[in-house]
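# Predicted structure and sequence below. I'll ask about it afterward.
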Amino acid sequence: MNDIAGLPARNAALKMLDAVLRRGDTLDTAAGAAKGLGPSDAALARAIASEVLRWQVDLDRLIDSATRQRLPDDAKVRTVLRMMLAQALKLETAPHAVIATGLPLLSGGPRRLAHGVFSTLDKKGARLPDAPTIPEDVAARWRTQYGERFPEIAAGLASPPPLDITLRDAGETDAWAERLVARVMAPGQLRLSRGQAVDALPGFDEGAWWVQDLAASIPASLLGKSAGTALDLCAAPGGKTLQLAAAGWEVTALDIAKRRLKRLHQNLQRTGLAAEVVEVDALKWEPEQGFDAILLDAPCSATGTCRRHPDVLHRVSRGQIEDLSKLQAALIERASAWLNPGGLLVYAVCSMEREEGEAQMGRVSLTPAPITQDELPAGLAPTAEGWLRTDPGMLADAGGLDGFFVARFRKD
């Protein structure tokens, strides 16, 4: 069966979707299903799975409009139809290629059913809405939390994000922007069109930059240039560690995830930057001395990364958010105790959930050090409290932004 051109990529995408929707795996973890495929087939498999997850509610509505009896949510034929429609409607795959690589994933009656449903929708000229419909449990939370901004947030999820990079030397921003044909988002922050092979771009091999969403680059920037020792708590995969090291801090990078720390080691080697890397549980670790700055990019639901990781919309539950909120509170307490007098703590989460962001602020025993307008990229502004809240609907004309909450404190 895999002799059919393009079929191995579709088979891998089907396995990815099963891992995410049935087992609750992250899409990054599920991407292991593409192991052994060539780079282009692996990228196609990931793209198919991502677009299914991004548009799943709307794809299901189309499928249901063309069936007499509703297919079970976990039926293989429904997943295959989602894949077929996502390819035709979002990836611009020709209908004959969709059918040729979709139907072999099924057998018997489901194959005929899938052919009939897809052909019916294709002949009708079926279309997806301009913005994806967010799953109802997530939408209910976000409507309550964001009110009038909710439609803009949904619109921000319509397309995969562009490629953002952080430069090792912000003084070379204009030069690298010209060389990479990139848009300057802030000093040291560039935005490129998506779909490029990262390791083939100029500057990658010599470590002149690393991939990092614009929003993700803000927390470390709020600690400024070096004033001594810095702790990057929950550091992997390391973008913020690299920022701190490039700014001259003497960095200790701590994380419990061995696999993700491997990427941090690789990035340090590639960029020529230095940091002491510690593999340990932050809830059990005790430093020998305090730090002048601490960046706590806390473990969170990561719902703010839904532009590039649409799987979070389908697998993160309210119970998980509550559990993570407790972990964040414990980490805030420990980090606050490790800060030297006069030192700064930046707390950040790549989450859209207020329980993980704004609601945590009452647990911080330190003095607020409000974020100011001139510290942020153009188009962003701090809240009245001096915090920063970003969402996927912001900077829409420039390609959008991940959702983050960031706050800064000082120890008296």
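Okay, I see it.

# For the rest of this, base every contact and every neighbour count on C-alpha atoms.
Will do.

# what sits up against the biggest strand by length in the chain?
Longest among the strand segments of the chain by residue count, using DSSP state E, is strand 339-349. The contact list for strand 339-349 (CA atoms under 8 Å, 6 or more residues apart in numbering) reads 219-220, 222-223, 290-300, 302, 332, 335-336, 356-357, 404-412.

# Run the chain-centre distance for the host helix or strand of L296.
Taking DSSP states H and E as the definition, one finds L296 inside strand 291-297. The chain centre lies 22 Å from the centre of strand 291-297; the measure is CA atoms, centre = their mean, to the nearest Å.

# Going by neighbour count, which residues of stretch 71-90 are buried?
76-90 (16 or more other CA atoms under 10 Å).

# Which of those residues fall within helices?
Among the buried residues of stretch 71-90, the residues falling in helices (DSSP state H) are 76-89.

# ends of stretch 89-104, how far apart?
20 Å (CA to CA, to the nearest Å).

# Second structure follows, compare the two:
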Amino acid sequence: MKRNEGKRPVEIQGLEARRAALRLLDAVLRRGETLDQAAGAATGGLLTSSDSALARAIASEVLRWLPDLDALIDSATRLRLADDAKARTVLRMMLAQWLRLDTPPHAVVATGLALLTGGPRRLAHGVFGALVRGEAALPSIPTLPESVAERWGDRATAIAAGLAAPPPLDLELQDPAGTGAWVERLGGESLALGHVRLPRGTAVTDISGFAEGGWWVQDFAASLPARLLGPGEGRRVLDLCAAPGGKTLQLAAAGWQVTALDVSKRRLERLRENLSRTGLDAEVIVADALTWQPEAPFDAILLDAPCTATGTARRHPDVLHRIGERQIAEMAELQAKLLERASGWLKPGGRLIYATCSLEREEGEERLPVEGVELDPIRGEELPGGLVPSPEGWLRTDPGMLLDKGGLDGFFIARLINKG
């Protein structure tokens, strides 16, 4: 803070957003929380929407480029700062604002140094000044944490290229036949029938067609599992672990009679709101899939299982730093239990889509085979251009794919059939 004629402290403009960003990073890196989980406490519910968005953007860019930011800091310090030192975290934020958010250095200094006192403040000022004078730069592709790069193997570098920037905005259309008209109306582009991609940055509620329910927000990769079930023609489908509901909307729009089940009442409220906005219909059930039992088998089941969500690192870069072997093993165990239950709820000839937004083999390939059902191979002609199924017949996407068109999230998708 600075003094106003020696009378009362005057808050530096933008300082509260930086304080919130600092709290977000502490929650992720020290306590292992997600950015979404930490947002409420970090902002205190008192920030303006623009300041909340800025805090989230600063924290996200730090997490996206953390190893590279640390390398710059270490290049300008004689003694290495501890990983959890406040001065290091503030320097990460200062560099992310300058190098990624195009904040002028003088504004970075004014809001960054105010978070520190004494020696750490002088140190941060000196390090940042030296890096600015030396015209420091980040690489074109983020460096992944070592443990993450090891898990992702020979695809790690390509995936990292897809994490360099937040993703565009994908819309899934209620009526795929109107794709061309919606592309023209919204000024976007389409990767497949029923899809429109827009540049990021526009408030969703301000986009034409929101109020009339012509579309909903859904990453393009996340739309693929439901697409692989085809038209419903009045048949019954269970959307298992359905919240927040994009796949339920897809299935209902495709003519399926949908039962949407999820354990979270709060998250299902968003699904109910979108059903109301779009005029689509589904039976919504709050229940735990591990104890719930259907009254009759289904023609199809879509299990988008709870997972580590490492495939969403483009928009949730916290997963790069808080997901490890323990979390992966816990999710894989839960997925195995859900698959076992779901496979017993199919009619003869019924199909089960198993999907996770994870890049970990333990949550994808290693969950197969499943007792009681057989693999129903995905065919290349069923997929949008640029995507190819594996030789085994499943599909894996990752952020390094379709980069010339804006990229996509990482998913594993397998289609299974009960041959009865």
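Thanks, I have the structure now. This is a predicted model, so every value here is computed, not measured.

# Got a TM-score for the two of them?
Put the two chains on top of each other and the TM-score (TM-score structural alignment, normalised by the length of structure 1) is 0.97; 408 aligned residues with a CA RMSD of 1.1 Å.

# still on that earlier bit, identify the farthest-apart pair in the ones in helices among the buried residues of stretch 71-90 of structure 1.
Greatest spatial distance among these (CA to CA): K76 and L89, at 19.9 Å.

# Make a ChimeraX selection of whichever of the contacts of strand 339-349 of structure 1 turn out to be buried.
Those of those that count as buried under 16+ other CA under 10 Å are selected in ChimeraX with:
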select :219,220,222,223,290,291,292,293,294,295,296,297,298,299,300,302,332,335,336,356,357,404,405,406,407,408,409,410,411
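
# Take the contacts of strand 339-349 of structure 1 and keep only those in helices.
Counting by DSSP H, the contacts of strand 339-349 of structure 1 place 219-220, 332, 335-336 in helices.

# what residue of structure 2 takes the place of P219 of structure 1?
Counting by TM-score structural alignment, P219 of structure 1 lines up with P225 in structure 2.

# Compare the helix or strand hosting R56 of structure 2 with structure 1 and give me the mean distance after superposition.
If you go by DSSP H and E, R56 of structure 2 is part of helix 49-64. Helix 49-64 of structure 2 differs from its equivalent in structure 1 by a mean of 0.8 Å after superposition (mean CA distance after the TM-score superposition for structure 1).

# Where in structure 1 does the helix or strand that comes right after that helix fall?
Sequence-wise, the next helix or strand downstream of helix 49-64 of structure 2 (DSSP H and E) is helix 66-75. The alignment of helix 66-75 of structure 2 onto structure 1 (TM-score structural alignment) covers residues 56-65.

# Show me what the matching stretch is in contact with.
Against stretch 56-65 of structure 1 from outside (CA under 8 Å, 6+ apart): 52, 70-71, 78, 81-82, 85-86, 117, 121, 126, 128-129, 132-135.

# one step back: just list what the strand holding L296 of structure 1 packs against, helices and strands only.
Where contact means 3 or more CA pairs under 8 Å, 6 or more residues apart in numbering; DSSP states H and E, strand 291-297 of structure 1 is packed against strand 229-233, helix 318-337, strand 339-349.

# middle-most residue in structure 2, spatially?
For structure 2, the residue sitting closest to the mean C-alpha position, by CA atoms, centre = their mean, is T312 at 3.3 Å.

# After alignment, which residue of structure 1 pairs with it?
Using TM-score structural alignment, T312 of structure 2 sits opposite T305 in structure 1.

# wait, isn't P110 of structure 1 in contact with V77?
Yes: counting by CA atoms under 8 Å, P110 of structure 1 does reach V77; the two are 5.9 Å apart.

# Do me a favour and get the end-to-end distance for stretch 300-313 of structure 1?
End to end - CA to CA - stretch 300-313 of structure 1 spans 14 Å.

# cool, and stretch 308-328 of structure 2?
End-to-end for stretch 308-328 of structure 2, by CA to CA: 6 Å.

# Point out the most buried one among the helices and strands packed on strand 291-297 of structure 1.
Mean neighbour count (mean count of other CA atoms under 10 Å) peaks for strand 229-233 among these, with a mean of 25.

# Only the buried residues of the following helix or strand past that one, if you could.
Counting by DSSP H and E, the next helix or strand C-terminal to strand 229-233 of structure 1 is helix 239-246. Residues of helix 239-246 of structure 1 classed as buried by neighbour count (16+ other CA under 10 Å): 239-246.

# same check, this time on stretch 278-298 of structure 2
The neighbour-count check on stretch 278-298 of structure 2 (16+ other CA under 10 Å) flags 278, 280-282, 284-287, 289, 297-298 as buried.

# what about the strands in structure 1?
163-167, 183-186, 189-192, 209-211, 229-233, 250-255, 276-279, 291-297, 339-349, 367-368, 388-390, 404-410.

# which outside residues touch the fifth one?
Read that as strand 229-233 of structure 1. 240-241, 244, 249-255, 282, 291-298.

# repeat for the shortest one
In this structure, residues lying in contact with strand 367-368 of structure 1 by CA under 8 Å, 6+ apart are 408-412.

# which one of the residues you listed sits closest to T173 of structure 1?
Taking the contacts of strand 367-368 of structure 1 together and measuring to T173 of structure 1 by CA to CA, the closest member is R408, at 26.1 Å.

# wait, doesn't the closest one sit right on L366?
No: with contact defined as CA under 8 Å, R408 of structure 1 and L366 do not form a contacting pair (9.3 Å).

# can you tell me how far Q266 of structure 1 sits from E276 of structure 1?
Using CA to CA, Q266 of structure 1 is found at 13 Å from E276 of structure 1.

# A177 of structure 1: neighbouring residues, count only.
18 (other CA atoms under 10 Å).

# Go ahead and confirm it touches Q189.
No: applying CA under 8 Å, one finds A177 of structure 1 not in contact with Q189, separated by 9.2 Å.

# re earlier: can you give me every residue that contacts the nearest residue to the residue nearest to the centre of structure 2 once chain neighbours are set aside?
Nearest residue to T312 of structure 2, sequence neighbours excluded (CA to CA, 6 or more residues apart in numbering): D409, at 5.4 Å. Counting by CA under 8 Å, 6+ apart, D409 of structure 2 makes contact with 219-222, 311-314, 357, 397-399.

# export those to a markdown table and tack on distance to T179 of structure 2?
As requested, those are exported to a markdown table (distance: CA to CA, whole Å):
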| residue | distance to T179 of structure 2 |
| --- | --- |
| D219 | 16 |
| F220 | 14 |
| A221 | 17 |
| A222 | 18 |
| G311 | 27 |
| T312 | 25 |
| A313 | 28 |
| R314 | 26 |
| C357 | 25 |
| T397 | 23 |
| D398 | 25 |
| P399 | 24 |
